[in-house]
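1. coords below, sequence missing:
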């Protein structure tokens, strides 16, 4: 078995990412190089999980990122009553006996879905193909900042009195939502693609966070409505929560990306590839084509 010495006390597997155990008897790091036929005998004082993997901060960070991926957009589509109020017929009293919806009210959910899903799909494919040309940390930081700014733009519009320029507000929201979804596609494709390099528990907690990110907006909306604020404030308060979640996630990433554990697994210091490995994409497609077919 081929070993390489270093200056720590942990032992990594052959791909130098998954920590097998650490020993306290020697202040050395042994990195197991590729040797398919070898067996590793653990010492009596071996630890199954390294100290970094036990960090509550890192674990919660992954959970929060999963939440952030879905939380803002879920909040946007949850406050449907607010958008109906925003694009109401201003010539009559809101919630009057006239139940006829305006054209903007009828069109808003459909256009919001189209303006969000089309850029999301396109940019996810583009990022998967060409994202490797840029460092993972750069992609995540830049996209997180732009996500916050884009969602902040929608938040500003939601807080303004748009009764006299509803059509313009409608178009602006759709344009900004398209920008946000495109940026979000870059972020989530980069993060989730890189997530496969981490131990299984971090993959699991990220998925759990995404589940909460899809349901938490409805809970927050109910709580806000229960306080009986003005109709104009309901949407604004909910949207502000979305902006806060994005920027809290940005701050957490800045700290997490400086930890030895995240740098090692994420490959932040690895050189950027300037070529596209089409063989890898073909191999992945062959492995998942049945699942793609099932979604069609």
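-> Yes, it's here. Model, not experiment: these values are computed from the prediction.
2. please make it C-alpha for all contacts and neighbour counts, starting now.
-> OK.
3. quick one: contacts for the spatially most central residue of the chain?
-> Nearest to the mean C-alpha position of the chain, counting by CA atoms, centre = their mean, stands residue 69 at 3.1 Å. Residues counted as contacts of residue 69 (CA atoms under 8 Å, 6 or more residues apart in numbering) are 184, 188, 210, 213.
4. which strand or helix spans it?
-> In the assignment (DSSP states H and E), residue 69 maps to helix 56-78.
5. buried sites along that helix?
-> Buried residues in helix 56-78, counted by 16 or more other CA atoms under 10 Å: 58-78.
6. put this next to the first one:
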């Protein structure tokens, strides 16, 4: 039997085993009344990516906070060093804390019960968002660099909790039927749409930059607070949730994956990890946060709405489309095929975004200056990227048995975190190459 035939045979066997176990669990378990657990996973996916989305989409606020106060301008012609470096610094901060706390989560997360972890994580994120809201109205013009550092500290705190949550959520998901992965991934895709929609609405409210930012971040506090209450209620009252998590509520501790077992799983799931690596490289190397409209200075659409609508809202919609396609359509590629597809996508889209109208730039020319060109790139880049990302999670479930799934998810998350840390400098390099 050839290697490919063995792989297909194993894949078919594992799929059959998982389907039988899922079907048996569904028959024995109580019903998910009012779909509470299903909705919970949606909100967990939504809030998992929500803090990052809030930070990246509040472009007008950050440009105002780090503007050149001597001329009081925020347009791309007068961008300061802090304005230009903000998104790259945010990415580096996110990725370094991601690596550190993913590893800590795997090594020590099992010492804390899942429910306690969930409540603790979102309580800390909620508190940090409240602190951010307080600083919106504080005048930081005389200490911009210090405020820049404070924002990075808040970002690190929020993302460290998100990293631990990443380990926790896949510990939880591994105990539920495969259909419960879909609401989590959908929630993650909708987070970008939610935050960009809120940003557009606050900008359209006619409020000042600071007042609209306060309203914007306050809405984030509300969403996180609601999710925290929903977690507390569902994890204690839903019989369906308690049934599937029964091994974690009786006082037992999670079994930690050993290095030997982790390395064995890594050799099995290497292809989804490699594909995700190419996706992160393309994300870090694409200076989309610096792209401005070709009509800048000619009206509200070009100056105020172009970035939140195109770079964030449209991108979020395309991410959602791509993930929903991933739920229903499989290209049936082998291990190497998915890696090659992700690599080809990176080679195509990174140069397109680099030569779009990203500002400021001092070295490379703008070869693709038109808004319609950038819009096309955003559409196809985000649909293809989210499709590949969605399929990687389903591929992992195909490659391992149900008993190995939780540990495989943990190995996947740690390797993704390591890749993000290694590639974190790419965004800074791209900004300085422009």
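-> Sure, I can see it. Since the model is a prediction, treat every value here as computed from it, not as a measurement.
7. counterpart of the residue nearest to the centre of structure 1 over in structure 2?
-> Structural correspondence for residue 69 of structure 1 with respect to structure 2 (TM-score structural alignment): residue 48.
8. over to residue 202 of structure 1?
-> Counting by TM-score structural alignment, residue 202 of structure 1 corresponds to residue 180 in structure 2.
9. look up how far residue 240 of structure 2 lies from the residue lying closest to that match once chain neighbours are set aside.
-> Distances taken as CA to CA, 6 or more residues apart in numbering put residue 38 closest to residue 180 of structure 2, at 6.3 Å, once the chain neighbours are dropped. According to CA to CA, to the nearest Å, residue 38 of structure 2 and residue 240 of structure 2 sit 10 Å apart.
10. hmm, back to that, just checking, the match of residue 202 of structure 1 touches residue 39?
-> No - counting by CA atoms under 8 Å, residue 180 of structure 2 sits too far from residue 39 to count as a contact (9.5 Å).
11. how about residue 74 of structure 1, what does it touch?
-> By CA under 8 Å, 6+ apart, the contact list for residue 74 of structure 1 reads 213, 214, 215, 217.
12. how does it look with 6 Å?
-> Residues near residue 74 of structure 1 by CA atoms under 6 Å, 6 or more residues apart in numbering: residue 214.
13. can you give me the strands for structure 1?
-> 10-12, 19-22, 30-31 (DSSP state E).
14. closest to residue 108 of structure 1 out of those?
-> Residue 108 of structure 1 lies closest, by CA to CA, to one member of those: strand 19-22, at 49.8 Å.
15. against residue 417 of structure 2, how distant is whatever residue of structure 2 lines up with residue 122 of structure 1?
-> Under the alignment by TM-score structural alignment, residue 122 of structure 1 pairs with residue 100 in structure 2. Applying CA to CA, the value for residue 100 of structure 2 to residue 417 of structure 2 is 8 Å.
16. repeat for residue 138 of structure 2
-> Applying CA to CA, the value for residue 138 of structure 2 to residue 417 of structure 2 is 34 Å.
17. neighbour count winner among these two?
-> residue 417 (24 against 9; other CA atoms under 10 Å).
18. surely that one and residue 99 touch.
-> Yes - counting by CA atoms under 6 Å, residue 417 of structure 2 touches residue 99, with 4.5 Å between them.
19. can you give me the helices in the stretch 201-350 of structure 2?
-> Ranges of helices in the stretch 201-350 of structure 2, per DSSP state H, counting those that start in this stretch, are 209-237, 239-244, 259-268, 270-285, 300, 306, 315-328, 335-354.
20. would you turn those helices into TSV with mean neighbour count and distance to residue 396 of structure 2?
-> Formatted as TSV, the helices of the stretch 201-350 of structure 2 follow (neighbours: other CA atoms under 10 Å; distance: least, CA to CA, whole Å):
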stretch	mean neighbour count	distance to residue 396 of structure 2
helix 209-237	18	26
helix 239-244	20	21
helix 259-268	14	9
helix 270-285	22	7
helix 300	11	45
helix 306	21	38
helix 315-328	22	14
helix 335-354	18	11
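21. so which of those helices is nearest residue 88 of structure 2?
-> Here helix 270-285 is closest among the helices of the stretch 201-350 of structure 2 (CA to CA), at 8.3 Å.
22. what range does the following helix or strand past that closest one cover in structure 1?
-> Downstream of helix 270-285 of structure 2, the next assigned helix or strand under DSSP H and E is helix 300. Using TM-score structural alignment, helix 300 of structure 2 corresponds to no residues of structure 1.
23. and after helix 300 of structure 2, which helix or strand comes next?
-> Next along from helix 300 of structure 2, by DSSP H and E: helix 306.
24. need the counterpart of residue 157 of structure 1 in structure 2.
-> In structure 2, residue 157 of structure 1 lands on residue 135 (TM-score structural alignment).
25. what do you get for residue 170 of structure 1?
-> Counting by TM-score structural alignment, residue 170 of structure 1 lines up with residue 148 in structure 2.
26. how near is that match to residue 155 of structure 2?
-> Remark: distance between residue 148 of structure 2 and residue 155 of structure 2 (CA to CA) = 11 Å.
27. settle it for me: which of these two has more neighbours?
-> A direct count of neighbours by other CA under 10 Å for residue 148 of structure 2 and residue 155 places residue 155 higher, at 23 against 19.
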